[in-house]
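**Student:** whatever this is, show me its structure:
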Amino acid sequence: MIRPAASRPAAPEWRKSRSRLYAPSQLAAMADEQEPWDEARLLTTLAEVLEVYIPQIEPTTDLDTERREALRHHLDQAHAILANPEAPPSRYIGQRSVSAAQARTDAADDRVRALVELAEERDELVPQGHLRQLIVGGVPPGQHSDQEDAAIARAFRGYDAPSYDDLDVEWPAADTTTLEDYCSASRLLDERTSGEDHARAVARSLHVYADPAGASWLVEVVRAMEALMYARDCVDYVGAGKKKRERTQTLHTLQYHTWLWARHPEDGHLDESELQHCDYYETERASFDVENTKVQRMRTRLTLLYDCIGPALLLDPTWTTSSCMHVSAPFLGVLKAFDRAVSEDSVLADHRRERAEVSRETLVFLVDHMVSGQELNRYIEHFFKRCPAKCTLPS
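**Tutor:** Sure, this is the predicted structure:
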């Protein structure tokens, strides 16, 4: 497929560019000046351009990682077509790929359009009974895209706080013994239904995800806040300028060392220089990189969500540190497009800002009711001061 080095003329500039940060379009332009184009030559040149460009991308962010994975997919596809002359014509494969990509783009555009139309209606606040059902009963099952769009639409509306009269009746009281209530309800399932009756299995399938005192929800609220503050810590530390890449690499290495000490407690007494001489230091790196990439991706999604929909992110149990690791394929594109559409409309932007403040007050109100003591209240107050969502800031 790619010609042997001996049969090639002297390598042109675009093939010598491994040490220079050319974009694919620049590399292709250089190649275009020198290559006679036919379909096989085009694919071969594409493969060579990607071979040059992909190693230049250092996966320091989720976007870099996703870009590199996408380019690697294109490279593998080009090699596969070149290696199999009996395959259908590449132009057919290309058309099929373009059609599939266009279908995905159209579906994402439809999602954005529907969300913007819902936003323009500026519906009333989500009733407190609906929020209670989400927290105590769990998020209704469904496809990722449907759950995501429903949650974004709810967030734009904002969540109404329960009245004082409804608190004791509708919401778990402060200091409710979560495990006692949960286990008691489970035991009653066995007393009231037969094992031969499908009703027990159906009831327990719902009970598995129930959160009778809202304790799991509260834990997820704190986890999400910690993830958002950690993301802010990383931005503050890495900063900008010439040393940004160096600081990113330093932080990544320190995280790896911390991960290794937890994984190998028998070597916890070793300092960083000694740790680097352990047999497993290099071999464990791949496992860490996989885990770390997933967590980075989760934090990136969580941060983008928070900046787009504000404190409603914390109220809605649809969004957790776990669920943000598994989203629909076009989710980030849909979210960014929706955020851009709202930000460019002053009426919608003001409405979002007002409803975000209502959701923040609802969160503080519920936590104050559900937890005795002031430490969690102080924690939440500190979080909002340190990490205000972009959508809540004056335009």
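**Student:** only C-alpha atoms from now on, for both contacts and neighbour counts.
**Tutor:** Noted.
**Student:** tell me which residues in stretch 331-342 are buried?
**Tutor:** Phe331, Val334, Leu335, Ala337, Phe338, Asp339, Ala341, Val342 (16 or more other Cα atoms under 10 Å).
**Student:** skipping adjacent residues, who's closest to the fourth one in space?
**Tutor:** What sits nearest to Ala337 in space, not counting adjacent residues and going by Cα to Cα, 6 or more residues apart in numbering, is Val112, at 6.7 Å.
**Student:** which one of the buried residues of stretch 331-342 is nearest to Ser205?
**Tutor:** For the buried residues of stretch 331-342, the closest approach to Ser205 (Cα to Cα) belongs to Phe331, at 28.1 Å.
**Student:** state the distance from the closest one to Ala262.
**Tutor:** Distance of Phe331 to Ala262, computed by Cα to Cα, to the nearest Å: 33 Å.
**Student:** Val334 now?
**Tutor:** For Val334, the distance to Ala262 - Cα to Cα - is 38 Å.
**Student:** do the same with Leu315
**Tutor:** When Cα to Cα is the yardstick, Leu315 and Ala262 sit 32 Å from each other.
**Student:** around Asp149, how many other residues sit close by?
**Tutor:** 18 (other Cα atoms under 10 Å).
**Student:** and this one, please, so the two structures can be compared:
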Amino acid sequence: MTARDRDEAHRASTPLELFFDLCFVVAVAQAGARLVHALVAGHAGAGIAGYLMVFFAIWWAWMNFSWFASAYDIDDVPYRVTTLVQIAGVLVLAAGVPRAFDRADFTVVAIGYLVMRLALVTQWLRAASGERGAARQTAVRYASGVALCQIGWLALLLPPGRLAVWAFLVMVVAELLVPPIAESGARTQWHPHHIAERYGLFTIIVLGETVSAATVAVQSALDVHRPHGQLLMIAGGGLLIVFSAWWIYFSVPIHERLRGNREAFLWGYGHYLVFASAAAIGAGIEVAVEQAVGVAHIPASAGSAAVTVPSAVYLFTVWLLHTRFHKRGLLHQSVLPVASVAVLACTLAGHAAVPLAGVVGALAVALGVTFRTRIVRAELEGARQNA
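**Tutor:** Predicted coordinates:
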């Protein structure tokens, strides 16, 4: 196994990578469903903490595979088989999500994570066997770092059962340190355009899961309650939020920004909040629907916050990670930060919060397009005059 060319033209995601992403949606859906259950029951603190912990395991496993595949995907039989083993680990992890939420028992999640990580170690060792010099050392460091972190996870879960939050955070830091340490000597041959596409596709998949969750929530409510305007407002507002989230993320190209490891690692790590908040929007819409029809006995503000908080986090994080690099002028630059604050303020609107948040998202898109059009016209006019 040798590294692929970093400057390879027309590099695109493979069917195996798309299949890998699709299987991860199962785990994302499980995490979202348990978050809904916790919020509806009034256990917001425990639910959010459990969601963030489980989502880290999901996101980190996906991220590790995606960056490895960007550098070393040779699509032969051993590579395919090892990747399918990782997918099996994802499904085991997904099966353990309810137990992790309800009992804080991460044993099954850890078993699924172990399967994925051992397969990843095998991939890195295979890469090391085909490399020489600094590239070989980088691959060995990755394999060693992943293996050591996995030993740490298992040690924290012996005897099997609960995982302390402080111990979890320590292991998160250890996991995040592996890539920069491994690539301190020589960086892997990840492909900027391919990585940008992989993250974009996973964003689409997560937003698709949000649409699916919201649809099921509205359908379930209609099955047991008569249709009324509030459900339609939540459904319409949620749809506007998701449409705006998609538009804003894909409004600008980002692969040109990913020139080196420093920019790429910050961008890649920051997507934990992008993915987690995007998936949480769907869970929030479910909570808002259940609160509206009286199934969830929580205040209207809590049902609203379940949608507005992740929506605000998404808008601000997407601005921070890449859209700000393509904006010109204070007004253009301030659209998304102001929109995120405005969405958060919509929480105070009670039952009207979700549709209002959707309108704010749509206005943010409209303003962004308007400012961008003016900038392009000004640049074209300037080039015409200089010519």
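**Student:** quantify their similarity with the TM-score.
**Tutor:** The TM-score (TM-score structural alignment, normalised by the length of the second structure) is 0.22; 146 aligned residues with a Cα RMSD of 6.9 Å.
**Student:** reformat the buried residues of stretch 331-342 of the first structure as JSON lines; add secondary structure and distance to His198 of the first structure.
**Tutor:** Conversion of these to JSON lines gives the following (DSSP: H, G, I helix; E, B strand; the rest coil; distance: Cα to Cα, whole Å):
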{"residue": "Phe331", "secondary structure": "helix", "distance to His198 of the first structure": "37"}
{"residue": "Val334", "secondary structure": "helix", "distance to His198 of the first structure": "40"}
{"residue": "Leu335", "secondary structure": "helix", "distance to His198 of the first structure": "40"}
{"residue": "Ala337", "secondary structure": "helix", "distance to His198 of the first structure": "45"}
{"residue": "Phe338", "secondary structure": "helix", "distance to His198 of the first structure": "43"}
{"residue": "Asp339", "secondary structure": "helix", "distance to His198 of the first structure": "45"}
{"residue": "Ala341", "secondary structure": "helix", "distance to His198 of the first structure": "47"}
{"residue": "Val342", "secondary structure": "helix", "distance to His198 of the first structure": "47"}
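**Student:** one step back: give the buried residues for the strand or helix carrying the residue nearest to Ala337 of the first structure.
**Tutor:** Using DSSP states H and E, Val112 of the first structure maps to helix 90-121. Neighbour-count burial for helix 90-121 of the first structure, counted by 16+ other Cα under 10 Å, picks out Ser90, Ala108, Asp109, Arg111, Val112, Arg113, Leu115, Val116, Ala119.
**Student:** can you pick out the most distant pair from those residues?
**Tutor:** Spatial extent of these (Cα to Cα) is set by the pair Ser90 and Ala119 at 43.1 Å.
**Student:** show me the contacts for Ser244 of the second structure.
**Tutor:** The contact partners of Ser244 of the second structure, by Cα atoms under 8 Å, 6 or more residues apart in numbering, come to Gly358, Gly361, Ala362, Ala364, Val365.
**Student:** now Ile152 of the first structure. Nearest residue, chain neighbours left out?
**Tutor:** Spatial nearest neighbour of Ile152 of the first structure, excluding adjacent residues (Cα to Cα, 6+ apart): Ile309 at 7.1 Å.
**Student:** what's the burial count for that neighbour?
**Tutor:** 29.
**Student:** which other helices and strands contact the host helix or strand of Trp267 of the second structure?
**Tutor:** For Trp267 of the second structure, the host element (DSSP H and E) is helix 261-292. Where contact means 3 or more Cα pairs under 8 Å, 6 or more residues apart in numbering; DSSP states H and E, helix 261-292 of the second structure is packed against helix 15-40, helix 44-72, helix 192-224, helix 229-249, helix 300-321.
**Student:** one step back: format the buried residues of stretch 331-342 of the first structure as TSV; extra columns: distance to Arg72 of the first structure.
**Tutor:** TSV is the format used below for those (distance: Cα to Cα, whole Å):
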residue	distance to Arg72 of the first structure
Phe331	21
Val334	24
Leu335	25
Ala337	26
Phe338	29
Asp339	29
Ala341	32
Val342	34
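**Student:** noted, bye for now.
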